[in-house]
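Chemist: When you get a sec, could you give me coordinates for this:
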Amino acid sequence: MHGRPEFDLYSLPEEHLALREAIRSLAEKDIEPYAAEVDEDARFPAEAHRALVGSGFHAPHVPDVYGGEGADAVATCIVIEEIARVCASSSLITAVNKLGTMGLMLDGSEELKSVVLPDVARGALASYALSEREAGSDAAAMRTRARLDGDHWVLNGAKAWITNGGESTWYTVMAVTDAAAGPRGISAFMVRSDDHGFTVGPLERKLGIKGSPTAELYFEDCAIPSSRIIGEPGDGFKTALRTLDHTRPTIGAQAVGIAQGALDKTIQYVKERRQFGSAISGFQGVQFMLADMAMKVEAARAMVYTAAARAERGENGLSFISAAAKCFASDTAMQVTTDAVQLFGGAGYTRDFPVERMMRDAKITQIYEGTNQIQRVVMARALLQ
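Modeler: The predicted structure follows:
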């Protein structure tokens, strides 16, 4: 080998660095000032939604042919990460818009994409409806049904734990169309919020991400045009699994953002907090905790970007890396935010500082889009295939 090699494999391109700078500036100016209030009042972050729609950061993954920004998977992760750094609830606007439309983008007809995606690009929200009260980790046990009646599909059932439920215009809904076929009898549909027979139930009272409403959805003879099916009948469960392979890195990105935000606040605090006549940042015990926190955040970020890049390239066998990125990053977020509260001492346990909110918000990243126990099942199956 002659000459010096160009070690740019792990460097973000200039446009991604510029993107990070832009979204960080917007997040700190237009989202962070409302984050504590959004959490305290458990209200949807309308200010964040306006700012994100105005800048195109609410759904950057939508291809430009449908009026979106056409951002790649890594860029989308950077956007989610930077929003989550100041407000996890607000980051779910971008993250769930991708979750709610990813199946459509992967397997939907051009006719259906042309209806839904431009609407989302203009600012409408999309949600994802897979889980039910008795079908969480065991998603194939769902009871929601859909039957074809002439030129309409008619849905009956209920969905639970739906992020941004009630705020979204579009919902990707999984329902059983052939009960005898098991997972191969599940189909995916796009339901619009004003469809007859569709209603939003009560909101959950949650530990964290209080600014993002989590609701039940009810379908009572909900009739939708036959063109609103994603792919073919029976393709739904396959679409759901492919969707999660592409979107689990976004939850990893959210987790990285929460962890980075907590680390940044902690570094600032320990430099200012004085005990025994000096700043506590001078104590080796504190320094070791900070070093471990930062080390894990960097490792998690690298894994998330790797998973997103592989998804963007359309590689096969994404299940392991997507599950690993989500699992490691969310475990990291929980550990880092817990340590942040510890380093803030008694102040960290109060709502006067943001790290207790970040700790509460971090917990859900270990649960939704598949618990971290399920992620380990996914990883093990991938390894043993």
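Chemist: alpha carbons only for contacts and neighbour counts from here, please
Modeler: OK.
Chemist: Which neighbouring elements make contact with the helix or strand hosting residue 153?
Modeler: Per DSSP states H and E: residue 153 is located in strand 152-163. Here strand 152-163 touches strand 126-129, strand 145-149, strand 214-225, going by 3 or more Cα pairs under 8 Å, 6 or more residues apart in numbering; DSSP states H and E.
Chemist: Could you pull out the helices in this structure for me?
Modeler: For the chain, the helices defined by DSSP state H cover 14-26, 32-41, 46-55, 73-84, 88-107, 110-121, 236-272, 284-312, 319-344, 355-364, 372-384.
Chemist: Out of those, which is closest to residue 208?
Modeler: Of all the helices of the chain, it is helix 355-364 that lies closest to residue 208, at 4.4 Å by Cα to Cα.
Chemist: and that closest one, which residues are buried?
Modeler: Neighbour counts over helix 355-364 (16 or more other Cα atoms under 10 Å) mark 355, 356, 357, 358, 359, 360, 361, 362, 363, 364 as buried.
Chemist: If we only consider the residues you listed, which is nearest to residue 239?
Modeler: For the buried residues of helix 355-364, the residue nearest residue 239 by Cα to Cα is residue 364; the value is 23.6 Å.
Chemist: Next up, the contacts around that closest one.
Modeler: 208, 209 (Cα atoms under 8 Å, 6 or more residues apart in numbering).
Chemist: measure it to residue 251 for me?
Modeler: 10 Å (Cα to Cα, to the nearest Å).
Chemist: Repeat that for residue 118.
Modeler: 24 Å.
Chemist: before we move on, what about residue 96?
Modeler: 9 Å.
Chemist: For these two, indicate the residue with more neighbours.
Modeler: residue 251 (30 against 24; other Cα atoms under 10 Å).
Chemist: My guess is the more buried one contacts residue 328. True?
Modeler: No. The criterion here is Cα atoms under 8 Å, and residue 251 misses it with residue 328 at 10.7 Å.
Chemist: wait, residue 93 sits on residue 49?
Modeler: Yes. Contact criterion Cα under 8 Å: residue 93 and residue 49 qualify, at 7.2 Å.
Chemist: burial count for residue 368?
Modeler: So residue 368, with other Cα under 10 Å, has 17 neighbours.
Chemist: So between residue 93 and residue 49, which is more surrounded?
Modeler: residue 93 (29 against 22).
Chemist: Look up how far residue 184 lies from the more buried one.
Modeler: Counting by Cα to Cα - residue 93 and residue 184 are separated by 31 Å.
Chemist: and if you look at residue 84?
Modeler: Residue 84 sits 36 Å away from residue 184, taking Cα to Cα as the criterion.
Chemist: more crowded one of the two?
Modeler: Applying other Cα under 10 Å to residue 84 and residue 184 shows that residue 84 carries more neighbours, namely 29 against 18.
Chemist: Now the second one, please; I'll put the structures next to each other:
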Amino acid sequence: MPATRLMPTEIGEDLIELTRTICDRSLRPKVDEVERQAEGGEVFPREVFAELGQAGLLSLPFPEEHGGGGQPYEVYLQVIEEIASAWMSVAVGTSVHSLTCFPVATFASPEQQATLLPGMLSGDQLGAYCLSEPQAGSDVAAMATRATCDGDGWRLKGRKAWISHAGHADFYTTFARTSDDGAKGVSCFVVPADAEGLDFAPPEKKMGLHGDTVREVFFEDVPVSDDRRIGEVGQGMSIAMAALDSGRLGIAAAATGLAQAALDLAAGYATEREQFGRTIGENQGLAFMLADLEAAVTSARATYLHAARLKDAGRAFSRQAAVAKLVATDAAMRVTTDAVQVLGGAGYTADFPAERYFREAKITQIFEGTNQIQRLVISRDLLRPRSHRRR
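Modeler: The predicted structure is shown next:
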């Protein structure tokens, strides 16, 4: 049963229903087969993203004048949650695509927005977000990829790690060092997929999310014109961090959808599986466990919706985004772990999706900033002088 949602508009309700229809028709029938195939070799469900794009679901939180859906973040995140309840890899990919568009939609000049956003938001394109590096994950300021001024453009040299959609993306929102001035020495570029010198490592062999292709990206003296530099030279770090605030909400919503799917599976199994002459759900110990899992999922949803409403109202939401990411992903790990326990031996087999949910949940505590980094973000903001604290 889908969880009850609160929609700010009739359009939001219609979008949720449309998403559920697509999930039932196109995602749930494919997810197990594609994830199994992708585990043995690269299988990227581009046709699923094409269907979401045609339905307008890849561009919901962006301006209508550039081809976006013009929807509040509150609505967009609930769409992400619905997709995640059916196919986590696709939900993560949808969130990543929004992350790649954010710098252009928020920091680019009007001329750049008019040029770049219609393609990015058309539903036909997918983006990749190139921030992390092998030696610069949580410590983003340690990045070594460099952009060197070359006449009226730039040359990018370096490598990026853990990049979703790498090798399948149509553009790469990339952060590179333009000076040695620490965090102030980073700039943002949009690199087209057909740029000369762009290359990729083989796909990473991961524990889960096999439908989300992840690779290293190599920039081998890649030329980029200056009209694809987003924001001012040296503004890249603030652009990246602002994008991650929004991206963390996408991951929080996806983790909530994953947890909801695991809870639904566990509750359904508990009403059908019989032991000692009654269903296992009639045992109070297990029933109370399910009640605690429901409380965890509901709490996760409330935290990301609260942060989304702050964002939609134009208020500061960085701390709340970190809280949402922390709460929702820890909840996903707990709920999926206990779902395996409810199913017992069956939960440890590939005959049920519980083991896949469990494997998929773990990465949510790591990407878009580990949960240790979220605690750092939250505590630093709490300990600011009261006059500077974000509410």
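Chemist: ok so, going back, ok, average deviation of the strand holding residue 153 of structure 1 from structure 2?
Modeler: Aligned to structure 2 and superposed, strand 152-163 of structure 1 gives a mean residue distance of 0.6 Å (mean Cα distance after the TM-score superposition for structure 1).
Chemist: Ok, stretch 291-299 of structure 1 next?
Modeler: Superposed on structure 2, stretch 291-299 of structure 1 shows a mean distance to its aligned partners of 0.5 Å (mean Cα distance after the TM-score superposition for structure 1).
Chemist: Not counting its own residues, what contacts that stretch?
Modeler: Identification of contacts with stretch 291-299 of structure 1 by Cα under 8 Å, 6+ apart yields 256, 259, 260, 263, 329, 332, 333, 335, 336, 339.
Chemist: List the buried residues for it?
Modeler: 293, 294, 296, 297.
Chemist: Format those residues as JSON lines; extra columns: distance to residue 66 of structure 1.
Modeler: Shown next, in JSON lines, are the buried residues of stretch 291-299 of structure 1 (distance: Cα to Cα, whole Å):
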{"residue": "293", "distance to residue 66 of structure 1": "40"}
{"residue": "294", "distance to residue 66 of structure 1": "39"}
{"residue": "296", "distance to residue 66 of structure 1": "38"}
{"residue": "297", "distance to residue 66 of structure 1": "35"}
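Chemist: Show me which of the residues you listed is closest to residue 71 of structure 1.
Modeler: residue 297 (23.6 Å).
Chemist: Alignment lookup: that closest one to structure 2.
Modeler: Counting by TM-score structural alignment, residue 297 of structure 1 corresponds to residue 297 in structure 2.
Chemist: can you check residue 39 of structure 1 too?
Modeler: Aligning on TM-score structural alignment places residue 39 of structure 1 opposite residue 35 in structure 2.
Chemist: What of residue 174 of structure 1?
Modeler: Aligned partner of residue 174 of structure 1 by TM-score structural alignment: residue 175.
Chemist: That match: how many residues sit nearby?
Modeler: Counted with other Cα under 10 Å, residues neighbouring residue 175 of structure 2 total 30.
Chemist: And it, how far from residue 159 of structure 2?
Modeler: As judged by Cα to Cα, residue 175 of structure 2 and residue 159 of structure 2 stand 11 Å apart.
Chemist: shared neighbours, the two?
Modeler: With Cα under 8 Å, 6+ apart as the test, residue 175 of structure 2 and residue 159 both reach residue 145.
Chemist: what's the burial count for residue 155 of structure 2?
Modeler: Counted with other Cα under 10 Å, residues neighbouring residue 155 of structure 2 total 18.
Chemist: Disregarding residues adjacent in the polypeptide, which is nearest to it?
Modeler: The spatial neighbour of residue 155 of structure 2 that comes closest, neighbours along the chain excluded (Cα to Cα, 6 or more residues apart in numbering), is residue 223 at 4.7 Å.
Chemist: was I right about that neighbour contacting residue 151?
Modeler: No. In terms of Cα under 8 Å, residue 223 of structure 2 does not count as a neighbour of residue 151; the distance is 10.8 Å.
Chemist: Neighbour count: these two, which is higher?
Modeler: Ranked by neighbour count (other Cα under 10 Å), residue 223 of structure 2 and residue 151 place residue 223 first, with 22 against 9.
Chemist: Show the contacting residues for residue 184 of structure 1.
Modeler: 178, 234, 235, 236, 237, 238.
Chemist: what's the distance between the fifth one and residue 222 of structure 1?
Modeler: Applying Cα to Cα, one obtains 21 Å for the distance of residue 237 of structure 1 from residue 222 of structure 1.
Chemist: If you count surrounding residues, which of the two has more?
Modeler: More crowded of residue 237 of structure 1 and residue 222, by other Cα under 10 Å: residue 237, with 22 against 19.
Chemist: what residue of structure 2 takes the place of that one?
Modeler: In structure 2, the residue matched to residue 237 of structure 1 (TM-score structural alignment) is residue 237.
Chemist: For that match, give me its contacts.
Modeler: Counting by Cα under 8 Å, 6+ apart, residue 237 of structure 2 has contacts 141, 175, 183, 184, 186, 187.
Chemist: Which of those residues remain contacts when I look at structure 1?
Modeler: Retained in structure 1 by both residues aligned by TM-score structural alignment, their matches' Cα atoms under 8 Å are the following of the contacts of residue 237 of structure 2: 141, 175, 183, 184, 186, 187.
Chemist: What separation do you get for the second one and residue 224 of structure 2?
Modeler: Put plainly, it is residue 175 of structure 2. Using Cα to Cα, we find residue 175 of structure 2 at a distance of 12 Å from residue 224 of structure 2.
Chemist: Then residue 161 of structure 2?
Modeler: Note on residue 161 of structure 2: its distance to residue 224 of structure 2, by Cα to Cα, is 20 Å.
Chemist: Also residue 375 of structure 2?
Modeler: In terms of Cα to Cα, residue 375 of structure 2 sits 37 Å off from residue 224 of structure 2.
Chemist: neighbour count winner among those two?
Modeler: Taking other Cα under 10 Å, residue 375 of structure 2 and residue 224 do not tie; residue 224 has more neighbours (22 against 15).
Chemist: In this structure the more buried one contacts residue 152, no?
Modeler: No. Contact criterion Cα under 8 Å: residue 224 of structure 2 and residue 152 do not qualify, at 9.4 Å.
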